[in-house]
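# Okay, predicted coordinates and the sequence, questions at the end:
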Amino acid sequence: MKEIHTEIEIAAGKDEVWSVLTSFAAYPDWNPFLRTVAAALRPDAPVAMSVAVGARTLDLDAAIMRVAPGRELRWAGPISRLQGVVFRGEHYFVMEEIAPRRVRFVHGERFAGLAIPLLGGWLDRTLTPAYTAMNVALKRRVEAAAAR
């Protein structure tokens, strides 16, 4: 098993962070990592996404695992069980209120599968900066909206 874990503090309430995080149609306007996401916010709903990884864009699929408005969104993929034996990820976003109008946004992914020993270093080098860039962009977008 391999995990990528990032965090950032956002000066806003959990509902404001949740609103921006789950407004998937606006992702192309601000999100440097998850370029597009199409999904209904309910468990087992399919997720179709395009992710920017370095200079490449990858189209991936997943399924929603958990939806807890204002607290947590989680999906896992790929949907194919055969592919999942080789490589599987469970992506999570968690919002923790640490003070009034202050949220710790936790963003990460747990990976498993036969390919993980070969891909672990690449995942660290590629995904940690991508997740961090998304966190910074989310913080800017949420805080700008909260200031209006």
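That came through, no problem.

# can we go C-alpha only for contacts and neighbour counts from here?
Noted.

# what sits up against stretch 104-114?
1-10, 84-98, 131, 135 (Cα atoms under 8 Å, 6 or more residues apart in numbering).

# the strands in this structure, which residues?
For the chain, strands defined by DSSP state E occupy the ranges 2-10, 34-39, 46-53, 56-68, 72-77, 88-99, 102-112.

# Tell me which of those lies nearest to R140.
Closest approach to R140 among the strands of the chain is made by strand 2-10 (8.5 Å; Cα to Cα).

# Pull out the buried positions in the closest one.
K2, E3, I4, H5, T6, E7, E9, I10 (16 or more other Cα atoms under 10 Å).

# Determine the set of other helices and strands touching the lengthiest helix in the chain.
When the chain is parsed with DSSP state H, its longest helix is helix 116-147. On a contact count with 3 or more Cα pairs under 8 Å, 6 or more residues apart in numbering; DSSP states H and E, helix 116-147 meets strand 2-10, helix 14-21, helix 27-30, strand 46-53, strand 102-112.

# in the third one, what's buried?
Think helix 27-30. Within helix 27-30, the residues scored as buried using 16+ other Cα under 10 Å are Y27.

# now do stretch 21-40
Neighbour counts over stretch 21-40 (16+ other Cα under 10 Å) mark L21, T22, F24, Y27, N31, P32, F33, L34, R35, T36, V37 as buried.

# Check stretch 66-86 too.
Under the neighbour-count criterion of 16+ other Cα under 10 Å, stretch 66-86 has R66, G70, R71, E72, L73, R74, W75, A76, G77, P78, G84 buried.

# contacts for it?
With Cα under 8 Å, 6+ apart as the test, stretch 66-86 has contacts from 14-15, 17-18, 41-43, 47, 60-65, 87-96, 112-115.

# and here's the other structure:
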Amino acid sequence: MLTLKFVRSIKADLPTAWQVIVDFPAYKEWNPFVTRCSAELQPGTPIVMQVNMGPFELEQTEQVTQVEHEKLFEYRMRPVGRWLYSKRQHRLEAVGTREIRYTSYFELRGWLSPIVTLLMGFFLWRGFRRMTNAVKTRAEALAP
């Protein structure tokens, strides 16, 4: 199992940070990890991403599972039985009038997860960390 969790304090309001996370066409402008993305904010719909894994790019299609406006955006890999499955979350929480807590969470489970972690764990860790930092930078730059 691989679990990655990054938490950042962002000097912005909830609507601004939420817009950064869900403005999928703009990812190519600021996101170093998910360089292309299309999705609808509707559970059960696909999210299609181009993911920068360092030495290569990977097209990934997953499924939106939860959307709570300005609070949570979650999607999951379609499970391959007990072999492999994942969960990705973007969580936002107000901690002041112009400050929020952003939590970026990813977990990979299943019998194949140790092999995937061995082969791609560093690239996943680096990518999610870089994306988390970029969300903070972008939201603070766009904050009114």
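Yep, that arrived. Since the structure is predicted, the reported quantities are computational estimates derived from the model, not experimental observations.

# quick one: which two of the buried residues of stretch 66-86 of the first structure are the most distant?
G70 and G84 (28.9 Å).

# List the residues that contact the residue nearest to E57 of the second structure when sequence neighbours are not counted.
In this structure, E57 of the second structure finds its nearest non-sequential neighbour in V51, 5.5 Å apart by Cα to Cα, 6 or more residues apart in numbering. Going by Cα under 8 Å, 6+ apart, V51 of the second structure touches F33, V34, T35, R36, E57, L58, E59, Q60.

# how much space between the residue mapped onto R109 of the second structure from the first structure and G54 of the first structure?
Under the alignment (TM-score structural alignment), R109 of the second structure pairs with A112 in the first structure. Per Cα to Cα, to the nearest Å, A112 of the first structure is found 22 Å from G54 of the first structure.

# quick one: which of the two has more around it?
Taking other Cα atoms under 10 Å, A112 of the first structure and G54 do not tie; A112 has more neighbours (17 against 12).

# and the more buried one, how far is that from P32 of the first structure?
To P32 of the first structure, A112 of the first structure is 25 Å away according to Cα to Cα.

# What of A26 of the first structure?
12 Å.

# aligned partner of W83 of the second structure in the first structure?
W83 of the second structure maps onto V86 in the first structure, by TM-score structural alignment.

# circling back: format the contacts of V51 of the second structure as TSV; extra columns: distance to M120 of the second structure.
Below are the contacts of V51 of the second structure laid out as TSV (distance: Cα to Cα, whole Å):
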residue	distance to M120 of the second structure
F33	13
V34	15
T35	18
R36	20
E57	12
L58	11
E59	15
Q60	14
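
# picking up where we left off before, for the helices and strands packed on helix 116-147 of the first structure, please prepare TSV with the additional fields distance to R140 of the first structure.
Compiled in TSV, those are given as follows (distance: least, Cα to Cα, whole Å):
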stretch	distance to R140 of the first structure
strand 2-10	8
helix 14-21	11
helix 27-30	9
strand 46-53	19
strand 102-112	13
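
# Of these, give the one that comes closest to V142 of the first structure.
That would be helix 14-21 among these, by Cα to Cα, at 6.1 Å.

# tell me the average deviation of the closest one from the second structure after fitting.
Compared with the second structure after fitting, helix 14-21 of the first structure deviates on average by 0.8 Å (mean Cα distance after the TM-score superposition for the first structure).

# leaving aside the residues next to it on the chain, what's closest to the counterpart of T3 of the second structure in the first structure?
In the first structure, T3 of the second structure lines up with E3, judged by TM-score structural alignment. Excluding the flanking residues, the one nearest E3 of the first structure by Cα to Cα, 6+ apart is R110, at 4.4 Å.

# The one you found: neighbouring residues, count only.
Number of residues near R110 of the first structure (other Cα under 10 Å) recorded here: 15.
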